[in-house]
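Undergrad: sharing a model prediction with you, sequence too.
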Amino acid sequence: MKLITKTTLLYLLIIALVISGSGYILYNTANNFIQEQVKHNFRYREHRILTFLSEPKPDLDLINSYNTLKVERLPQVKAPVISSFDRDVELYNDVTGQTELFRVRTFDKAIRGKVYRISIFIAMQDYVRLNNFIIKAAVYLFLALLVVLLLLNYLSSHFLWLPFRHTLEQIRHYSVNKNQPIVLPPTSTQEFEELNGLIAQMVTRIEYDYRNIKEFTDNISHEVQTPLAVMRAKLEMLLKSGNIPEKEYQALNAIYQSTTRLSKLSKTLALMSRINNQEFQNKEHINLKAFTQNILFNFKELAELKNVKIITDLDAEATLFIDPYLLDVLLSNLLKNALTHNYKNGEISIKVVPHKLTIANTGTPLTFDSHQIFDRFRKNADKPLSLGLGLAIVKKICDINGLIITHQYQQERHLFDLTF
């Protein structure tokens, strides 16, 4: 939810509470005022009717000619029965020609030895209209404030928050490895100006650290490879000389294997660092059939050495938007993994359809949980010389490019599904 939306909802809640509270107070105040007015009206009319009935010969027909009064004598009653009670009734109003609400006060009164039952009618329609007016006024006021608030929020979102949205857009398209400075728009709002200043400082620091780390990674990779290459060359010369006793030969061969593994490890870690830094951004739409066939050509001899049969089912329409070098690394690592962990006389099947690539190979079950197969340095116990980084690189490439890769073991086959 956007900040402007949250602010609007908060303001609406506050306004609703204020107007509801004010309306409630106003309604009660008006209602109390109305009740007092009605009581005063009853007292006034009661005083007048009692004064009229106190005359020696009151004319009841004249009194009853008024629609708001009704007086009847109770000849069989010697003392008042009803003290006083009020009730609301709906009666036909001769003046308006409509049925309206009236409040009726009925009481008995003994005057000059005679008992009268008196009913006084007061029209409540005006008071009801006043109450309805108060409620409608509160509702209309809330709606008016709602419209004003929405209008102000729209204007503030469109104009006041415009520099902030521009800043977000610049951050969204910023990449530290593109060597393009981030350009933040100038603004007269102090908070946005402070935000832009902090972002500029942060970006400068990130670029500085990134350059240092990248330079360190490149340097260490280069500096490690040079002495390793010298060591391997010297060791190869010694191993090929033929004048070394068997015990020393085995020791030198172990050193040679370790330096070879160390060289591969250095190159692999450097590659992972470059992938993490997203240095491969030359993306293009690649036809998977042609690309996969080229990769398979590089593994043809290795497959023949292990007598592994490769079966392909490649859809000519399937394409993938990715950097070609990363796709080469991804497919090469998957195929190398399928060959390395395969039986002699085993089988590899590769199927490519739009939005999915599947590589399956025969092989032994994993010695660890399947969900750990993409972890760094995770490898089967029967392959101690493996670096355990190939599938970790595959997973990293997939994560950076929005691809989904899964693994499962079924019917003595490892299945890798790549969804894109």
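TA: That came through, no problem. Residues are numbered from 1 along each chain as shown.

Undergrad: switch to C-alpha atoms for all contacts and neighbour counts from now on
TA: Fine.

Undergrad: packing partners for the helix or strand encompassing Ile286?
TA: Applying DSSP states H and E as the criterion places Ile286 in strand 284-287. Counting contacts by 3 or more Cα pairs under 8 Å, 6 or more residues apart in numbering; DSSP states H and E, strand 284-287 is packed against strand 319-322.

Undergrad: what packs against the strand it packs on?
TA: Applying 3+ Cα pairs under 8 Å, 6+ apart, we find strand 319-322 packed against strand 284-287.

Undergrad: at 10 Å what do you get?
TA: Contacts defined by 3 or more Cα pairs under 10 Å, 6 or more residues apart in numbering; DSSP states H and E place strand 319-322 against strand 284-287, helix 288-298.

Undergrad: quick one: contacts of it?
TA: With Cα atoms under 10 Å, 6 or more residues apart in numbering as the test, strand 319-322 has contacts from 280-291, 327, 352-356, 397-398, 401-403, 420.

Undergrad: alright, now check it against this:
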Amino acid sequence: MKVAKKTKLIKKTSKTFLLTGLVLTVLSSIVLYFYTKSLLQDQVEESLYSTEARVVDALKNDQIVLSFPPITQLKKVQHIRPEILKDTIIYDPSQDEMEAFRELSTYKEIKGQIYKITVRNLVVESEDILVAIVFSNITIFVLAFLFLFFFNTTKNIKLWNPFFTNLEQMKKFSLSSNEEIQLVDSDVLEFSELKDEILLLTSKVKNDYENLKQFTENVSHEMQTPLAIIQAKIDNIINEHDINDKQFEQISSIQKDIQRLKHLNQRVTILTKIDNNQFVKVENVNITKLLKEKIENFKELEINYISLNSKNDLIASMDIYLADILINNLISNAIKHNFEEKDISITTENKTLVISNYGQNELLHPEKLFMRFYREVNSVQSSGLGLAILKKICDLYKFDLSYNFSENQHSFTLVFK
């Protein structure tokens, strides 16, 4: 589904106000145009009938009536015809050009003689008046709406200011911070109620966060003690009692499970801390130096098939503890899934780190690789939480982490932005 483009509240209300004003201005101008035109036309026609009545009165009183073309024309005719009222264009000697006139032609029988009385009035003058009125109306409307727009915008900004201020405070709100969220009150009831609800909600969320954090830390701490005790008791059994090969195999399996529980506990704790934004310390970490240290550590374990190709030091801004986990998990994953101890290559260039190890088969679902406890269908081992922790760390610092399989090489590419 296509997401609609987001618009700021003040901009949206102002845009709506201006569009409404524009529509009202256009509609009112159209209505005013036709209404004024009708009034002017009625006025012109009333003037024509008035002039025609004066001519008739003059004829009835035996006064001499002269024609003043094109305004007034008097003509004797033989027959009475219907009255004619129309617009026409005729030559105006005073202007020496063709002009538009409103024309009234009537036929009157006065003292036994039939007269055709034609009176005209210039339409141009009425049109000029009409245009002036409409233009004045548009000007007044535009000025009024501009004034109201700026006045309304200023009032809206002042009215919504508590809302925007509280919104900015909510954006800065952090569960890991000890500072209380600072909200401003408003004389608008809804904004005031919103402020109270936000304070109540943030307080509850913070309490729940602290309880969850404390619970996770307590569980992690409490698990370490019994695991250490179990490990110590198993060591005592091995050292103080004679055991056969089968018992030794079973005890060794228990030790492996204990170690796995310890690692699982540590990794769950790390994931929880990352989710809770507890790693807030950021410093420039020399990734290249860290890689060299890790490679030397693995060489002490007789893992001598890791090579590093780096021209310049790769520096990343992050928590140094998480950087150590990030590099350790990447190399450990490559060693764990490497085939027949073939070469593992590590390359750094600019802001990019690539770790590649040999593999016979491509992953069936690479898009699920960074999911917690994801397991390939044909694999007896789970990817555990190592890659999930990698993804979490990269998401925390906006690093790009991707996987690719090409020419029997499993490659993880990490771009430090």
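TA: That came in fine, so what should we check first? As the structure is a computational prediction, the values presented were derived from the model and not from experiment.

Undergrad: quick one, which of the helices and strands packed on strand 319-322 of the first structure is nearest to Asn31 of the first structure?
TA: Closest approach to Asn31 of the first structure among those (Cα to Cα): strand 284-287, 75.9 Å.

Undergrad: narrow the contacts of strand 319-322 of the first structure to just the buried residues.
TA: 286, 288-289, 327, 352-353, 356, 397-398, 401, 403, 420 (16 or more other Cα atoms under 10 Å).

Undergrad: just the ones of these in strands?
TA: Mapping these onto strands (DSSP state E) picks out 286, 352-353, 356.

Undergrad: counterpart of Lys2 of the first structure in the second structure?
TA: Residue pairing (TM-score structural alignment): Lys2 of the first structure is matched to Lys8 of the second structure.

Undergrad: measure how buried its match is and give me the count.
TA: 8 (other Cα atoms under 10 Å).

Undergrad: the one 10 residues further on now?
TA: Burial measure for Leu18 of the second structure: 17 neighbouring residues, criterion other Cα under 10 Å.

Undergrad: what sits closest to the aligned residue in the first structure for it if chain neighbours are left out?
TA: Superposed on the first structure with TM-score structural alignment, Leu18 of the second structure falls opposite Leu12. Spatial nearest neighbour of Leu12 of the first structure, excluding adjacent residues (Cα to Cα, 6 or more residues apart in numbering): Leu146 at 7.0 Å.

Undergrad: the one you found: what's it in contact with?
TA: For Leu146 of the first structure, the contacting residues are 8, 11-12, 15-16, 140, 152, by Cα under 10 Å, 6+ apart.

Undergrad: got it, and Leu396 of the second structure?
TA: By Cα under 10 Å, 6+ apart, the contact set of Leu396 of the second structure is 274-275, 277, 279, 318, 390.

Undergrad: do you know how far the aligned residue in the first structure for it is from Ile393 of the first structure?
TA: Leu396 of the second structure maps onto Ile400 in the first structure, with residues paired by TM-score structural alignment. Going from Ile400 of the first structure to Ile393 of the first structure by Cα to Cα, to the nearest Å gives 11 Å.

Undergrad: tell me the spacing between Leu201 of the second structure and Ala228 of the second structure.
TA: According to Cα to Cα, Leu201 of the second structure and Ala228 of the second structure sit 41 Å apart.

Undergrad: what of Ile295 of the second structure?
TA: Per Cα to Cα, Ile295 of the second structure is found 29 Å from Ala228 of the second structure.

Undergrad: looking at these two, which is more packed in?
TA: Ile295 (20 against 14).

Undergrad: to which residue of the first structure is Pro366 of the second structure aligned?
TA: Alignment note: Pro366 of the second structure maps to Ser370 in the first structure; criterion TM-score structural alignment.

Undergrad: ok, its match - contacts?
TA: 406-409.

Undergrad: repeat that for Glu222 of the second structure.
TA: Thr216.

Undergrad: and the residue of the first structure most remote from its centre, helix, strand or coil?
TA: No residue in the first structure sits farther from the centre than Pro56, which is 87.2 Å out by Cα atoms, centre = their mean. Recorded secondary structure, Pro56 of the first structure: coil (DSSP: H, G, I helix; E, B strand; the rest coil).
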